[in-house]
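>>> Give me coordinates for this.
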Amino acid sequence: MSQGVILYGPPASGKDTVTAALTDLSPRYAQFARLKVGSGKSSGYRMGTAEQLRELEAAGAVVYANSRYDNTYVIDRPGLDDAFEAGVPVVHLGQVAGIRALVDGYPADWSVVLLWCPREVTEQRSTGRGDSDTAARLVAWDATREDLDKHPGATWDLTVDTTAASPQDAARLIDQLLAQRAGVATA
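Sure thing, here's the model as predicted:
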């Protein structure tokens, strides 16, 4: 069965940075570009229209969708099909419901990784990278914390405190996890 990685965590917990370290470690890893309906940052997304979203919904091809920052973010079956053909997709999520929808709705060997950092670190990182919506990211951090509190049974294949582990260390841990799950000995 094809392997995929889900990185779950609040804004600025390191999802982009750890994904970059994974792609540096092996070209088989690539961030899954969700379909984004809305405006703002387009890097890392496949920008779409409300009409495209309606067509995907009508075809039953939406695995998960959520709204945040006045945009809709979609994990779609055709996008996942393409991502798995290319290698090991790394999907970024900030909702436990999204993890469940993906694990239950798209057959693959999903490794679920919790990346965590304290709220003040999210604020520092967001401000440091020049985000214009740091306040909204802190609201999202609070929502992620509440989401975790509402789902105490959520399980993680790996948990990484991104204030203690470097992105490269986190990437190596994730790569080792996938190798172990595949039954391959790691170096």
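>>> CA atoms for contacts and neighbours, from now on please.
OK.
>>> Thr19 reaches Val91, doesn't it?
No - using C-alpha atoms under 8 Å as the test, Thr19 is too far from Val91 to be in contact (9.2 Å).
>>> Could you also give me the structure for this second sequence? I'd like to compare it with the first:
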Amino acid sequence: MGTAEQLADLEKAGDVVYQNSRYGNTYVIDRPGLNDTFDSGVPIVHLGQIEGIDALVAGYPADWSSVLLWCSRRTTEARSAGRGDSDTAARLAAWDATQADVDAHPAQAWDLSVDTAAVEPVEAAQLIHALLSRRGEVDRPQ
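As a prediction, this is how the structure comes out:
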């Protein structure tokens, strides 16, 4: 979380790798935050746009792995309603935009795709950990 002034400082310093506005908020991936995350372990960056992935890979070179966590529109709607979200329509519009983005970039190579309606969060985490372990990016659990 940050202020408009902090965002302006990041922009002035050239430290904004990617920013996006959605749900009335501005989301930023910033270089200092990535540096801190890399210093403390394996970073996980949540992005909903291919443009964001491209900006991250180009703006912060690293050996990134890409994981598509996905569920159907129907599941998205049910989950939003189940949480009592007041912005379900906006979330479905975001789902539609993301689906169009994925469809428009069929060449996007995902290192792993997970259907979150079929795979529990713990299993998804295990699949991601296994992917990173195969790539030598994390130690295997003991």
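>>> which residues are common contacts for Thr19 and Val91 of the first structure?
Gln31 (C-alpha atoms under 8 Å, 6 or more residues apart in numbering).
>>> Just give me the match in the first structure for Thr3 of the second structure.
Using TM-score structural alignment, the equivalent of Thr3 of the second structure in the first structure is Thr49.
>>> which element is the aligned partner of Asp101 of the second structure in the first structure on?
When the first structure is aligned by TM-score structural alignment, Asp101 of the second structure is paired with Asp147. Counting by DSSP states H and E, the element that carries Asp147 of the first structure is helix 134-150.
>>> Show me what that helix is packed against.
helix 119-128 (3 or more C-alpha pairs under 8 Å, 6 or more residues apart in numbering; DSSP states H and E).
>>> for the helix it packs on, packing partners?
helix 134-150.
>>> between the helix it packs on and helix 119-128, how many degrees?
150 degrees (axes from the mean of the first three to the mean of the last three C-alpha atoms, to 10 degrees).
>>> can you give me the strands in the second structure?
16-22, 25-30, 67-70, 112-115 (DSSP state E).
>>> With mean neighbour count as added columns, please give these in CSV.
Listed next are the strands of the second structure as CSV, based on neighbours: other C-alpha atoms under 10 Å:
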stretch, mean neighbour count
strand 16-22, 15
strand 25-30, 16
strand 67-70, 16
strand 112-115, 15
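>>> And those strands: which comes nearest Ala90 of the second structure?
Evaluated with C-alpha to C-alpha, those place strand 16-22 nearest to Ala90 of the second structure, the distance being 8.6 Å.
>>> What are the contacting residues of that closest one?
Contacts to strand 16-22 of the second structure, defined as C-alpha under 8 Å, 6+ apart, come from residues 10, 26-31, 52, 55-56, 59-60.
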